[in-house]
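K.L.:
Turn this into a structure:
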Amino acid sequence: MTATPTVREAPWRSRNGLDLPDRVPRADREEWRARGLCPDADLFTLFRRHALAAPDREALVDERGTLSYRELYAEVLRVAGLFAEAGLGARDVVALRLPNGRLAAAAELAVYALGAVALPYPLGGGVRDTRSLLARSRAGGAVLSEPADLEAAAGLPYLRAVFTTAPGATGGVRRIGTAGPATAFRPADPPAEATAPARLLVSSGSETEPKMVAYAHQAMAGGRAAYLRALTGPPAGPPRLLVLVPLASSYGSLGVPVGLAALGATLIVRERFDAADALRAVVRHRPTHLFGVPTMLRRMADLPRLPGEDTSSLRAVVSSGAALPASTALACRERFGVPVVTVYGSSDGVNCHTTAPAGDLAGTPDPAVAAFRIVRPDGSPAAVGEPGEIQARGPMSPLCYVAAPELDARYRTAGGWVRSGDLGALDAAGRLRVLGRLKSVVLRGGHTISPAEVEQELGADPRIAEAVCVPVPDEEFGERLCACVRPVPGAPAPDLAAVTAALAARGLERRKFPEYLLLLDRLPLRPTGKVCRRTATAWAVAALGGGTAPGATVRVNRGAGDFTHTG
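P.N.:
You can find the predicted model right below:
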């Protein structure tokens, strides 16, 4: 495969002047297309084919009921007609901040019907995300469900049309509704080139502002669809996907552009995550695959069984978004009786999975999704088994970062490889092992500690349901490591001595042991369902109070705001 730094002659440009160049060499894109790894069709065209071929197939299930492909297609055209009446069209960027449900799916597909670019982003991130994302993407339109977001969007440059689901919209804001008479709209055929941008994936990452990554139709319907096909296995009919994460998240992109448009699957969603509700959805709606982050899956597995509970429709439980603790994988296998698949990946075009979660094993990279290489600090290839930075490139690779050339310079090589920022190794069998973050470390008295490594070992402790390790400031050593854990329900909570004894038995070096243990009734979550490390750190600092001696176990009841010190 060529590694020349040649990119597309001219970047794609939006109606409002946003340039999105392709950072992958053109020769590589052409090779993937020639091998059939990147379809020559846009996402709306693919969705329309499914709607015409199987109009009565269930397309989407939410709290309001079920929509067939025929019904969803009609709703997509209705919403696209509203967008077009408001002056939106091809090459616009349209932001979408909506709860999971039929409108979120129809609105995203309607953007593709226009030949426009979708910018979905999850609820719960605050109005700063709205100001930042809409301004930097030069969005021409937005669909916003929260009044605070409508206020934040007022007066933003480039924004020509704003829609809301709230009644009584004023100030030029249009109401989009969730039903209504069809508006005459005839999509172009095709509405966009397969190589054009389709969706901007949003990831908070480690940047001060959320970063956006531009994906072409081909990357969504090619590499990302190949990943989902590999997960769902040989088809016994279209899969039924229960997606618990926000559809607007990077992980949630497997729902609308991939599950519905590319695969013709049935998409089952809930407006917000509740473990008991999610379990009832498994029983009632009979998904073949369950997608969630480890915290969600663990909370479902810990629930008492429902009367007559039948989860036999499931073929696999899929975990992504964070490292999967061994105890959570075991709890899910015991509860659901199916393989647990763990996915290593990111919004930057990195993806690998395994159906046998074990320690640091991420699986065998699939070149139809993304090829991997391990690179030394000097840029030379690492030997087999030698640790180095994980880099990826393939049919799933995005075009570029949005309005952030500094991120392209930092995270993309001249040959189009994505620098993951993760430490890993490829063994003799070609399997990828993830060894932690290159920069997410705790510095204790000159020693470097990887929180991910300690969390992996804590995840094997049968007394611990969830764990996250965070740094707390220390006058003597600069930082010390605090383990924030949620004990398994009904099991005696361990103290720090018991936890470190278990870590010692597993062979972890003593200098990496946590020096504080924070026992929590719940871990703080981000809108995507991942553990919020920033909040966990704030809780740890508040609980320890700056004067707690190392070796303490602190129990925290977040509901009451109480801190109880022991040890």
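K.L.:
going forward, measure contacts and count neighbours with C-alpha atoms only.
P.N.:
Noted.
K.L.:
Identify the residues contacting Pro339.
P.N.:
When contacts are counted by Cα atoms under 8 Å, 6 or more residues apart in numbering, Pro339 touches 315-317, 333, 355-356.
K.L.:
Can you add neighbour count and give those back as a markdown table?
P.N.:
Written out in a markdown table, the entries for the contacts of Pro339 read as follows (neighbours: other Cα atoms under 10 Å):
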| residue | neighbour count |
| --- | --- |
| Arg315 | 20 |
| Ala316 | 23 |
| Val317 | 24 |
| Arg333 | 16 |
| Thr355 | 16 |
| Ala356 | 14 |
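K.L.:
Greatest separation within the residues you listed: which pair is it?
P.N.:
Among these, the pair separated by the greatest distance (Cα to Cα) is Arg315 and Ala356, at 14.1 Å.
K.L.:
show me what contacts Tyr251?
P.N.:
For Tyr251, counting by Cα under 8 Å, 6+ apart, the contacting residues are 245, 320-321, 347.
K.L.:
how close does it get to Ala326?
P.N.:
Using Cα to Cα, to the nearest Å, Tyr251 is found at 21 Å from Ala326.
K.L.:
now Ser137
P.N.:
For Ser137 relative to Ala326 (Cα to Cα), the value is 40 Å.
K.L.:
out of these two, which sits in the busier spot?
P.N.:
Legend: neighbour count by other Cα atoms under 10 Å for Ser137 and Ala326, higher for Ser137 (23 against 20).
K.L.:
Correct me if wrong: the more buried one contacts Tyr401.
P.N.:
No - under the criterion of Cα atoms under 8 Å, Ser137 makes no contact with Tyr401, lying 10.6 Å away.
K.L.:
would you list the contacts of Pro339 in TSV and tack on secondary structure and distance to Phe185?
P.N.:
As requested, these are exported to TSV (DSSP: H, G, I helix; E, B strand; the rest coil; distance: Cα to Cα, whole Å):
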residue	secondary structure	distance to Phe185
Arg315	coil	39
Ala316	strand	39
Val317	strand	39
Arg333	helix	47
Thr355	coil	44
Ala356	coil	47
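K.L.:
For the comparison step, fold the sequence that follows:
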Amino acid sequence: MANVIDPVCRHADTTPDNIALRGADSTLTYRELQIASTTYAAALQAADISPGDRVLLAAPSVPEFVVAYLAIQAAGGVVVPVNTMSTRPETEYVLNDAGVSLAIVWHELGPAASQAAAALDIPVRTLTPNIVALEGDPTAVVDRDSEDTAAILYTSGTTGRPKGAELTVGNLLSGGEIGAECSRGSSEDRTGTGLPLFHVFGQASVMMATFTGGGSLSLLARFDPSAMLEVLRRDRLTIMAGVPTMWNAMLHAASDAEPQDFEQLRIAISGGASLPGEVAREFEARFGCTILEGYGLTETTAFGTFNDIDRGGKIGYTGRAVPRMEVKVRDHSGNHCPPDTVGEVFVKGPTVMRGYWNRPADTAAVLSPDGWLRTGDLGALDSDGDLRIVDRVKDLIIRGGYNVYPSEIEEVLYTHPDIVEAAVIGVPDDHYGEEVAAVVALLPGSRLGGTELTEWTRERLSAYKIPRIVSIVDTLPKGSTGKILKRSIDRAALRTDALTAEVPRKVTP
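P.N.:
Predicted coordinates for the structure are as follows:
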């Protein structure tokens, strides 16, 4: 029998005075975190929350999120975290789909979550900073089976309504153990992040891994590069975790910094999207630490592959399968692909989800009876067993019969000194089927134009890969983790622009 709060309880017994959490103006030791969580769990039980009940949690990355999350676990409930920017209709959908019994909402959030709960006659508990000093007696932690669902995380997807990935007690505990092993986390480590904890990256790769190793976790409620640099210096972080857009933003914010300013920083963990090689090289030079890229999905509790600390990061690759996990690349017939051959990535191991909540058909479509998860990602394994993610299957551009991988073009675009953000997508084209379009954000003051950028890429890419449609924007749409959301880019508008574009169109593939 087990519970997701077990690592915290273990360290509360062995190292009770060690810092577990650091917020903007507060800290909690492991003993304080255990007491606060189990006391809040008792309050939830008094509100008729029973084992297996689903509880919505809407809060930013603050210590109180962690207390409430662990309290739901201690009470035997199922956490249903939602994006703090979710609209009322989006929240209503999750509340209804998951069959939520209670909504816990951060006191500073807007009315969307509370209104959604009220519309469905679901009680709401307001989450406030005084949760850590809640009066009452702690409850005993509920013993659960490792196969019991502990969290339901809704995946946005590119089509259809979001699906709830059921992560089990065993998934989350295994994720914490694997994460601690990969980062060699210990009680001496001070980990920090600006990632949202309602997302699987922050929740499993960061929070669970930190508590499993017994180190401290510094939280930034909302990512800002200057604020993250302040946390890095203030708490003398040894580990940081983020997505590529965060590292890029920090590079620009720390333009006058030297590697010795961050000499205690051991590693930076990158995930959520492919890490451009140029960003990785500049970050390592500026911050004097190794940036290690990993690969995982919500459906795999954020774990799949990770670059090894001893070998260092292999730029362009997300590393080998993490301990206890298996990763294969298969062709469209299901056969294993030889090294350096692109196919679909499949993952198997203790962090693979139980399935999609109340969606047996969707579950069967991606999860085989023998435990292999079909990821929907295109990738290739090299002779060392390192995985290179090429793109999402659905993001592949087929231009005139040629396969174009957007990530390859984005990698080139990021080497241009004026480009801060870049996204490459396919738009419908009457002649080629699809045309390559690049949407980029530039450094302030840049005079780079679309035609000039197209000509610049002509010297660096094969003719069929050149973006012939270029849109220059102030910033690209991003999700809660900072990951660029390609599905939010208006392809119809780009196609309209292409009809009047001055860039050459008649180029032989």
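K.L.:
now what about the TM-score between them?
P.N.:
Between these two chains, after superposing, the TM-score reads 0.89 (TM-score structural alignment, normalised by the length of structure 2); 495 aligned residues with a Cα RMSD of 2.7 Å.
K.L.:
rewinding a little: any chance of the contacts of Tyr251 of structure 1 in JSON lines, with secondary structure too?
P.N.:
Shown next, in JSON lines, are the contacts of Tyr251 of structure 1 (DSSP: H, G, I helix; E, B strand; the rest coil):
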{"residue": "Val245", "secondary structure": "coil"}
{"residue": "Ser320", "secondary structure": "coil"}
{"residue": "Gly321", "secondary structure": "coil"}
{"residue": "Ser347", "secondary structure": "coil"}
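K.L.:
show me the residues around Cys337 of structure 2 that make contact.
P.N.:
Counting by Cα under 8 Å, 6+ apart, Cys337 of structure 2 touches 329-331, 343, 380.
K.L.:
repeat that with 10 Å
P.N.:
Shown here is Cys337 of structure 2, whose contacts under the criterion Cα atoms under 10 Å, 6 or more residues apart in numbering are 328-331, 343-344, 380-381.
K.L.:
Most widely separated two among these?
P.N.:
The distance between the two most remote of the contacts of Cys337 of structure 2 (Cα to Cα) is 12.4 Å, for Asp331 and Leu381.
K.L.:
Of those two, give the one with the bigger neighbour count.
P.N.:
Neighbour comparison, Asp331 of structure 2 and Leu381: the larger count goes to Leu381, with 25 against 15 (by other Cα under 10 Å).
K.L.:
Can you tell me how far the more buried one is from Arg495 of structure 2?
P.N.:
From Leu381 of structure 2 across to Arg495 of structure 2, the span is 35 Å (Cα to Cα).
K.L.:
try Ser226 of structure 2
P.N.:
Counting by Cα to Cα, the separation of Ser226 of structure 2 from Arg495 of structure 2 is 37 Å.
K.L.:
So for these two, which residue has more residues nearby?
P.N.:
A count of neighbours by other Cα under 10 Å puts Arg495 above the other of Ser226 of structure 2 and Arg495, at 19 against 14.
K.L.:
Am I right that that one sits in a strand?
P.N.:
No - assessed by three-state DSSP, Arg495 of structure 2 does not belong to a strand; its assignment is helix.
K.L.:
Tell me which residue of structure 1 lines up with Ser26 of structure 2.
P.N.:
Alignment note (TM-score structural alignment): Ser26 of structure 2 maps to Gly65 of structure 1.
K.L.:
neighbours of that match, just the number please.
P.N.:
For Gly65 of structure 1, the neighbour count with other Cα under 10 Å is 9.
K.L.:
And Pro492 of structure 1, by the same measure?
P.N.:
The local packing of Pro492 of structure 1 (other Cα under 10 Å) involves 10 other residues.
K.L.:
I'd like to know which elements the longest helix that structure 1 contains is packed against.
P.N.:
Once structure 1 is assigned using DSSP state H, the helix that runs over the most residues is helix 69-85. Based on contacts counted as 3 or more Cα pairs under 10 Å, 6 or more residues apart in numbering; DSSP states H and E, the elements that helix 69-85 of structure 1 packs against are helix 43-53, strand 58-62, strand 65-68, helix 102-114, strand 141-144, strand 161-164, strand 174-175.
K.L.:
how much does that helix stray from structure 2?
P.N.:
Relative to the matching residues in structure 2, helix 69-85 of structure 1 has an average distance of 1.7 Å after the fit, by mean Cα distance after the TM-score superposition for structure 1.
K.L.:
which of the residues in that helix are buried?
P.N.:
Within helix 69-85 of structure 1, the residues that count as buried by 16 or more other Cα atoms under 10 Å are 69-84.
K.L.:
Of all the helices and strands packed on helix 69-85 of structure 1, which one is nearest Gly264 of structure 1?
P.N.:
Ranking the helices and strands packed on helix 69-85 of structure 1 by their distance to Gly264 of structure 1 (criterion: Cα to Cα) puts helix 43-53 first, at 5.7 Å.
K.L.:
corresponding residues in structure 2 for the closest one?
P.N.:
For helix 43-53 of structure 1, the aligned range in structure 2 is residues 4-14, judged by TM-score structural alignment.
K.L.:
Could you check how far the counterpart of Asp370 of structure 2 in structure 1 is from Leu254 of structure 1?
P.N.:
Aligned against structure 1 by TM-score structural alignment, Asp370 of structure 2 finds its counterpart in Gly415. Distance of Gly415 of structure 1 to Leu254 of structure 1, computed by Cα to Cα: 27 Å.
K.L.:
Compare neighbour counts for those two and give me the winner.
P.N.:
Taking other Cα under 10 Å, Gly415 of structure 1 and Leu254 do not tie; Leu254 has more neighbours (25 against 17).
K.L.:
What lines up with that one in structure 2?
P.N.:
Counting by TM-score structural alignment, Leu254 of structure 1 lines up with Ala204 in structure 2.
K.L.:
what does Ala214 of structure 1 give?
P.N.:
Residue mapping for Ala214 of structure 1 onto structure 2 gives Glu166, with TM-score structural alignment as the criterion.
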